[in-house]
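# fold the stuff below for me.
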Amino acid sequence: MTTQGFTTCLWFDGEAEAAADYYLSVFKDGRILRTGRYTEAGPGPAGSVLVVEFEINGQRFVALNGGPEFHFTEAVSFQIHCSDEQEADYYYDTLTGDGGQESACGWVKDRFGLSWQVIPPGAIELISDEDPGRAARATAAMLRMKKLDVAEMRRAADAG
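Below you'll find the model as predicted:
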């Protein structure tokens, strides 16, 4: 394996360039690395975008205009470990805005259908508490939530 590690390839139906631009607007530490275009060999129209390689927070992605055959599912998602509640609110609100949607337990789908889990600080620690009763109560509270509310999870954990 090269020192570049892994690159995540995201399959789109003609929206690769718009998706890359969108993700760069959501995540401020990002850049376009390269845009590749179809040639006369096809299968897309010559000159149209085939791939956009981009980077967000040091993670490499390729947005591929692969066609309508495949779609995103919740079976794969990206976790965003936030440094504070304000950052968690930003990502949750931004990713659900403009056609995105809420799911459960902090998961959201962005407007392209890609799933993300927005994790505020303290959430993982609560559901993995070394006291099984605290962890169970925090987890039970989390399972009733769409957007994670760490204060409510903490109250539930402490209620035992």
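
# use CA for all of it now, contacts and neighbours both
Noted.

# strands of this protein, start to end?
With DSSP state E, the ranges of strands along the chain come out as 7-12, 30-37, 49-56, 59-65, 77-81, 101-102, 107-109, 115-119.

# just checking, what packs against the shortest one?
Applying 3 or more CA pairs under 8 Å, 6 or more residues apart in numbering; DSSP states H and E, we find strand 101-102 packed against strand 107-109.

# got a markdown table for the strands of the chain, with mean neighbour count and distance to T139 too?
Formatted as a markdown table, the strands of the chain follow (neighbours: other CA atoms under 10 Å; distance: least, CA to CA, whole Å):
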| stretch | mean neighbour count | distance to T139 |
| --- | --- | --- |
| strand 7-12 | 17 | 30 |
| strand 30-37 | 15 | 33 |
| strand 49-56 | 22 | 30 |
| strand 59-65 | 20 | 30 |
| strand 77-81 | 15 | 17 |
| strand 101-102 | 18 | 19 |
| strand 107-109 | 25 | 15 |
| strand 115-119 | 24 | 14 |
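
# now W11: how far from A63?
Distance of W11 to A63, given as CA to CA, to the nearest Å: 6 Å.

# kindly apply the preceding question to A16 instead.
Here A16 is placed at a distance of 5 Å from A63 (CA to CA).

# and the residue nearest the centre of this structure?
Per CA atoms, centre = their mean, the C-alpha nearest to the average position across the chain is that of W116, at 3.1 Å.

# residue contacts, that residue?
Counting by CA atoms under 8 Å, 6 or more residues apart in numbering, W116 touches S77, F78, Q79, I80, W107, V108, K109, D110.

# and for the residue lying farthest from the centre of the chain, nearest residue in space, chain neighbours not counted?
Relative to the centre of the chain, and counting by CA atoms, centre = their mean, the farthest-placed residue is E40 at 34.3 Å. Nearest residue to E40, sequence neighbours excluded (CA to CA, 6 or more residues apart in numbering): A46, at 5.0 Å.

# also this sequence, please, to line up against the first:
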Amino acid sequence: MNNDIFPCLWYDGDAKESAEFYCNIFDGKITADTPVVMNVDLFGQKLMLLNGGPQFKKNASVSFMVICETEDEVQRYWDQLMEGGMALMALDSYSWSKKYGWLKDKYDVTWQLFLGEKQSDQKIIPTLMFFHENNGKAMEAMELYTKTFPNSKIGNILKYGEGSEGHPITEPAENIQHAHFEIDTYSFFCMDNSYDHQFDFNEGISMVVMTDDQEQTDKYWNTLTSDGGRESMCGWLKDKYGFSWQIVPKRLIKLMSDADQEKAGKVVQAMMKMQKIVIQDLEDAYNS
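A predicted model of the protein is given here:
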């Protein structure tokens, strides 16, 4: 399981409560517990929950598909996640799954519960929805992401023109109804959608990529911010589709975690002034 790539969910003070909620439902464990950052392990996968403030709200442009092995498992997760939540697609039998449902939980995280076979050992799969000006660009995005990262590939692709039995076709036939891809062995799903949703990609859900060195950091940063992407602060960026990434050198985490709090504090202060993270500048701050 590649835990150098993992989702980050944005919260306004309730990250710990949410972490406990998910660990209880999915039999997970909390692996980091600070006022700002909570890390959880669910099925061997890392998720980061960030108390960032009121600026951003999570939405269904990124949902989490949970691949379940039995109908009872689907039902159990559905019942617990629906506590204070709302159904987006009723839990029912569909052409693509004998038992499937899509819901938003009380923390605004959206989940797709799917009875089916796992394509890898990854049980929770982030699912990106391309709509508004991005509608029809899911294929292009998969190509960009798989070219940017090593050990990447595009897997099964179902287009609307191929898989709309029993459904009125409201999407262009070439658009992607469902596709699987991997970046550095980490699995994603994606889809195109022409519905006029009242939301879009934002910082509420981002992907963190931990890098080994400055060369890797520069490569990912420069590729993802090119051709319409945008740099933000503290290692955050938006790619050309508006999807948010955090490109984080592993060295930053090590320096910020130093037992010498004064040195660690200097590293944090230096990082706060950066857009792309520059490891040498962090080392200079640490040694100053």
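
# counterpart of the residue nearest to the centre of structure 1 in structure 2?
Under the alignment by TM-score structural alignment, W116 of structure 1 pairs with W245 in structure 2.

# where do the helices sit along structure 1?
Taking DSSP state H, the helices of structure 1 run over residues 16-26, 85-96, 123-127, 132-143, 150-158.

# still on that earlier bit, and the residue nearest to the centre of structure 1, how close does it get to T39 of structure 1?
Counting by CA to CA, the gap from W116 of structure 1 to T39 of structure 1 is 34 Å.

# I figured L24 of structure 1 hits E17, correct?
No: contact between L24 of structure 1 and E17 fails when scored by CA atoms under 8 Å: they sit 10.7 Å apart.

# follow-up on the earlier one: quick check: neighbours shared by A16 and A63 of structure 1?
Taking CA under 8 Å, 6+ apart as the criterion, A16 of structure 1 and A63 both touch V51, V52.

# can you tell me the closest non-neighbouring residue to the aligned residue in structure 2 for T7 of structure 1?
Matched by TM-score structural alignment, T7 of structure 1 corresponds to I125 in structure 2. Spatially, and ignoring its direct neighbours in sequence, I125 of structure 2 is nearest to M65 (5.0 Å; CA to CA, 6+ apart).

# residues contacting that neighbour?
Contacts for M65 of structure 2 (CA under 8 Å, 6+ apart) come out as W111, Q112, L113, F114, K123, I124, I125, P126, T127.

# which residue lines up with it in structure 1?
So M65 of structure 2 corresponds to nothing, using TM-score structural alignment.

# re the thing from before, nearest to G122 of structure 1 among the contacts of W116 of structure 1?
Checking the contacts of W116 of structure 1 against G122 of structure 1 by CA to CA gives I80 as the nearest, at 13.1 Å.

# just give the closest residue to that closest one, not the sequence neighbours.
Leaving aside its sequence neighbours, I80 of structure 1 sits nearest to V118 (CA to CA, 6+ apart; 5.0 Å).

# distance of that neighbour relative to E55 of structure 1?
As judged by CA to CA, V118 of structure 1 and E55 of structure 1 stand 19 Å apart.

# check G106 of structure 1 too.
24 Å.

# tell me how many other residues surround the residue nearest to T110 of structure 2 when sequence neighbours are not counted.
For T110 of structure 2, ignoring the flanking residues on the chain, the nearest one in space by CA to CA, 6+ apart is K104 at 4.2 Å. Other residues near K104 of structure 2 come to 22 when the count uses other CA atoms under 10 Å.

# one more: P7 of structure 2?
Neighbours of P7 of structure 2 (other CA under 10 Å): 21.

# to which residue of structure 1 is it aligned?
Checking with TM-score structural alignment, P7 of structure 2 has no match.

# also G155 of structure 2?
In structure 1, the residue equivalent to G155 of structure 2 is L33, according to TM-score structural alignment.

# likewise for G204 of structure 2?
In structure 1, G204 of structure 2 lands on A75 (TM-score structural alignment).

# tell me the contacts of its match?
Applying CA under 8 Å, 6+ apart to A75 of structure 1 gives no contacts.

# L114 of structure 1 versus that one, what's the distance?
Using CA to CA, we find A75 of structure 1 at a distance of 10 Å from L114 of structure 1.

# so the residue nearest to E40 of structure 1 sits right up against G36, yeah?
No: A46 of structure 1 is beyond contact range of G36, at 11.0 Å (criterion: CA under 8 Å).

# hmm, back to that, for the residue nearest to I125 of structure 2, which three-state class applies?
Of the three states, M65 of structure 2 takes strand under DSSP: H, G, I helix; E, B strand; the rest coil.

# now do the same end-to-end measure for stretch 35-44 of structure 1.
First-to-last distance for stretch 35-44 of structure 1 - CA to CA - comes to 15 Å.

# pull the residues that contact it.
If you take CA under 8 Å, 6+ apart as the criterion, stretch 35-44 of structure 1 is touched by P45, A46, G47, S48, V49, L50, V51, V52, E53.

# any idea which of these is closest to G97 of structure 1?
Nearest to G97 of structure 1 out of these is V52 (CA to CA; 23.2 Å).

# pull the contacting residues for the closest one.
A16, E17, A20, I32, L33, R34, T35, G36, V62, A63, L64.

# wait, doesn't the third one sit right on F54?
Yes: between A20 of structure 1 and F54 there is a contact at 6.9 Å, judged by CA under 8 Å.

# quick check: neighbours shared by these two?
What both A20 of structure 1 and F54 touch, as defined by CA under 8 Å, 6+ apart, is the set I32, A63.

# if I look at the residue nearest to T110 of structure 2, how far off is M274 of structure 2?
34 Å.
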